[in-house]
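> sequence? don't have it. structure:
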């Protein structure tokens, strides 16, 4: 199992809109590529939230090839859409995990 992990810290002033966009637009668009089998959304606890909360979205896929196809064909445009819509209201970093 391969897990594409996206961690995002979101400013309070855009939180409601950003979270709705994630749940209603961004995540469904990623799942619609057919390259991930499931996903899960988390809010990190015990974090400094002075500047805003931190969320983790994990996308699960069966192979590194499917993940790489997503990164090549869809990833950059989807990331750009977020930055165009929300500017510097959030910061994200991505990690790749493999179950052992």
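Everything's here; your move. Predicted, not measured: the structure shown is a model, and the values here were computed from it.
> when you work out contacts or count neighbours from here on, use the C-alpha atoms and nothing else.
Noted.
> okay, now residue 83: neighbour count?
Neighbours of residue 83 under the rule other C-alpha atoms under 10 Å: 14.
> mind listing residues that contact the longest helix along the chain?
For the chain, the longest helix by residue count, based on DSSP state H, is helix 75-86. Residues from elsewhere that reach helix 75-86 (C-alpha atoms under 8 Å, 6 or more residues apart in numbering): 14, 18, 26.
> by neighbours, which of the residues you listed wins?
In terms of neighbours by other C-alpha under 10 Å, the contacts of helix 75-86 top out with residue 18 at 20 neighbours.
> buried sites along the helix or strand containing it?
Element membership of residue 18 [criterion: DSSP states H and E] is helix 15-21. Applying a neighbour-count criterion of 16 or more other C-alpha atoms under 10 Å, the buried positions in helix 15-21 are 15, 18.
> check it against this one:
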């Protein structure tokens, strides 16, 4: 499984509008492509020198092929929507993470 991670720093002046847009429009649209099984929205708990607030959105893809299809078919269009609304108020970078193994606590 591959995690498509998007880390975004959003300026405080646009934070509330951006967070509402992410929760109610953007993340549901990305999941609506059918290429991901779930998304996790997390706030990064460090103070940035540049100010603003930082978030990580981790989308769990069904497969490498599904993620590649997202890049080909959906990514540019969905990124453009965010740029139109928040272009000078946000900075984003993207990474891919390969899950090697997962562990859970087992209670006796």
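Happy to help now that I have it. What you see is a predicted model; the values in this text were computed from it and never measured.
> just send the contacts of helix 75-86 of the first structure back as TSV, with distance to residue 89 of the first structure too.
Converted to TSV, these look like this (distance: C-alpha to C-alpha, whole Å):
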residue	distance to residue 89 of the first structure
14	7
18	9
26	16
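> in contact with residue 60 of the second structure, which residues?
1-4, 36-39.
> helix, strand, or coil at residue 97 of the first structure?
Using DSSP: H, G, I helix; E, B strand; the rest coil, the structure places residue 97 of the first structure in strand.
> not counting sequence-adjacent ones, nearest residue to it?
Distances taken as C-alpha to C-alpha, 6 or more residues apart in numbering place residue 3 nearest to residue 97 of the first structure, at 4.9 Å, with adjacent residues excluded.
> residues near residue 34 of the first structure, how many?
12.
> what's the separation between it and residue 98 of the first structure?
19 Å (C-alpha to C-alpha, to the nearest Å).
> ok, residue 82 of the first structure next?
Residue 82 of the first structure is 26 Å from residue 98 of the first structure, by C-alpha to C-alpha.
> neighbour count for these two, which is higher?
Counted by other C-alpha under 10 Å, residue 82 of the first structure and residue 98 do not tie: residue 82 has more neighbours, with 17 against 13.
> so how far is residue 45 of the first structure from that one?
Residue 82 of the first structure is 24 Å from residue 45 of the first structure, by C-alpha to C-alpha.
> same check on residue 5 of the first structure?
17 Å.
> where do the strands of the second structure begin and end?
Ranges of strands in the second structure, per DSSP state E, are 2-10, 36-43, 53-61, 90-98.
> residue 71 of the second structure: which of those strands is closest?
strand 2-10 (10.6 Å; C-alpha to C-alpha).
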